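Enquirer: how would this look folded up:
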Amino acid sequence: MNTIPPTSPAPDGHALGARIGLAARLWRRAVDQRLQPYGLTQATWRPLLQLARAPEALRQKELAQALGLDNSAVVRVLDALAAAGLIERKGLPDDRRARAIVLTPAGLAMVEQVTASAADVLEKATAGIAAEDLATAEHVLARICARLSDADDIGEAARP
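Expert: Predicted coordinates:
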């Protein structure tokens, strides 16, 4: 079994940021491994999930923004997903130049597989952890995410 050493505490004694980053990398790796037989990687399953969760069809630019990716990187991924028959680009009635990205029936079926695989990874990763502890972790991470999303000054560099 592959063991991951604990993160070293930061000079101030807090390793939370490093632990969050490590957990995210390990999560993506585990889900990627589960989805390998379907030819999916994080680069392809994340857009599928984003499209499935969106309340309406997204334009390429909106998808890129939602994923935190450069528009040109999303073009390559969407081309691959379209070639695999998982998405289609459809014209919009209000803007003939723009294209909405929609999941095909095969894409919807793949989203179900991604969701099931992610749920299985989560179940195995959290086995034996008390429900109260998981709820606390979820609550704390949600608060951290909200603060990072809302605060403009958190990520700013120090000014001389």
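
Enquirer: C-alpha from now on. contacts and neighbour counts both.
Expert: OK.

Enquirer: Can you point out the buried residues in stretch 142-154?
Expert: If you call a residue buried by 16 or more other C-alpha atoms under 10 Å, then stretch 142-154 has no buried ones at all.

Enquirer: Please report the residue range of the longest strand in this protein.
Expert: strand 95-103 (DSSP state E).

Enquirer: Now do the following helix or strand past it: distance to the chain's middle.
Expert: Per DSSP states H and E, the first helix or strand lying C-terminal to strand 95-103 is helix 105-125. Remark: helix 105-125 is offset 13 Å from the chain centroid, using C-alpha atoms, centre = their mean, to the nearest Å.

Enquirer: Could you figure out how far helix 105-125 is turned away from strand 95-103?
Expert: Between helix 105-125 and strand 95-103, the angle comes out at 50 degrees (axes from the mean of the first three to the mean of the last three C-alpha atoms, to 10 degrees).

Enquirer: So which residues make contact with helix 105-125?
Expert: 27, 30, 31, 34, 35, 45, 48, 49, 52, 85, 86, 87 (C-alpha atoms under 8 Å, 6 or more residues apart in numbering).

Enquirer: Before we compare anything, build this one as well:
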Amino acid sequence: MTLEALQLNISSGMVTASRHWRRICQTTLANYGISEACAVPLLMIVRLGDGVRQVAVAQAAGLESPSLVRLLDQLCRAGFVCRSEDPDDRRAKALSLTPRGRELAEAIESELVRLRREVLQDISPADLEAALRVVRAFEEAGRHSQSEQSSGASS
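Expert: Okay, the predicted model is just below:
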């Protein structure tokens, strides 16, 4: 296969694979009664640790702040997350999971670990590392494009 064909297959395949993986995850999340949109910040909080700043969760989740605020409102109303003033910066909000939220996040995370193991069981660590380099290249291109658009908009 030519380099151009490989690049086409990778870029197209990532879109398709992403759709399939999201569908698998959505089915799993539905079993827990939570949407993918709400699960993302919930999982980011458990991964980043209690007391994490709201802006750090937004960055880790790839969300704009207003979108995250709406999701956090839902998670707080459902009793999964609590917001507080950041002790180091009263302007910032710190996020923590409630016991109920931690239980849900850990159950979801455990199921996602199982799913990843199942899907990737026949892929060698070297192949996973190569795939991760490819994903990172696309992530970096997206960040670069976004920063160019932001700087162009402010000119």
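
Enquirer: now, the most widely separated pair of the contacts of helix 105-125 of structure 1?
Expert: 27 and 85 (26.5 Å; C-alpha to C-alpha).

Enquirer: before we move on, back to that, want to throw the contacts of helix 105-125 of structure 1 into JSON lines with distance to residue 141 of structure 1 and neighbour count?
Expert: Shown next, in JSON lines, are those (distance: C-alpha to C-alpha, whole Å; neighbours: other C-alpha atoms under 10 Å):
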{"residue": "27", "distance to residue 141 of structure 1": "15", "neighbour count": "16"}
{"residue": "30", "distance to residue 141 of structure 1": "20", "neighbour count": "16"}
{"residue": "31", "distance to residue 141 of structure 1": "20", "neighbour count": "22"}
{"residue": "34", "distance to residue 141 of structure 1": "25", "neighbour count": "19"}
{"residue": "35", "distance to residue 141 of structure 1": "26", "neighbour count": "19"}
{"residue": "45", "distance to residue 141 of structure 1": "23", "neighbour count": "23"}
{"residue": "48", "distance to residue 141 of structure 1": "24", "neighbour count": "22"}
{"residue": "49", "distance to residue 141 of structure 1": "20", "neighbour count": "18"}
{"residue": "52", "distance to residue 141 of structure 1": "23", "neighbour count": "18"}
{"residue": "85", "distance to residue 141 of structure 1": "35", "neighbour count": "14"}
{"residue": "86", "distance to residue 141 of structure 1": "32", "neighbour count": "20"}
{"residue": "87", "distance to residue 141 of structure 1": "32", "neighbour count": "22"}
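
Enquirer: For residue 139 of structure 1, state which of those is nearest.
Expert: Comparing the contacts of helix 105-125 of structure 1 against residue 139 of structure 1 with C-alpha to C-alpha picks out residue 27 as the nearest, at 18.3 Å.

Enquirer: Map the closest one across to structure 2 for me.
Expert: Counting by TM-score structural alignment, residue 27 of structure 1 corresponds to residue 21 in structure 2.

Enquirer: So that match versus residue 28 of structure 2, what's the distance?
Expert: As judged by C-alpha to C-alpha, to the nearest Å, residue 21 of structure 2 and residue 28 of structure 2 stand 11 Å apart.

Enquirer: repeat for residue 101 of structure 2
Expert: Where residue 28 of structure 2 is concerned, residue 101 of structure 2 sits at a distance of 17 Å (C-alpha to C-alpha).

Enquirer: what does residue 93 of structure 1 align to in structure 2?
Expert: Alignment note (TM-score structural alignment): residue 93 of structure 1 maps to residue 87 of structure 2.

Enquirer: and that match, how many neighbours?
Expert: 11 (other C-alpha atoms under 10 Å).
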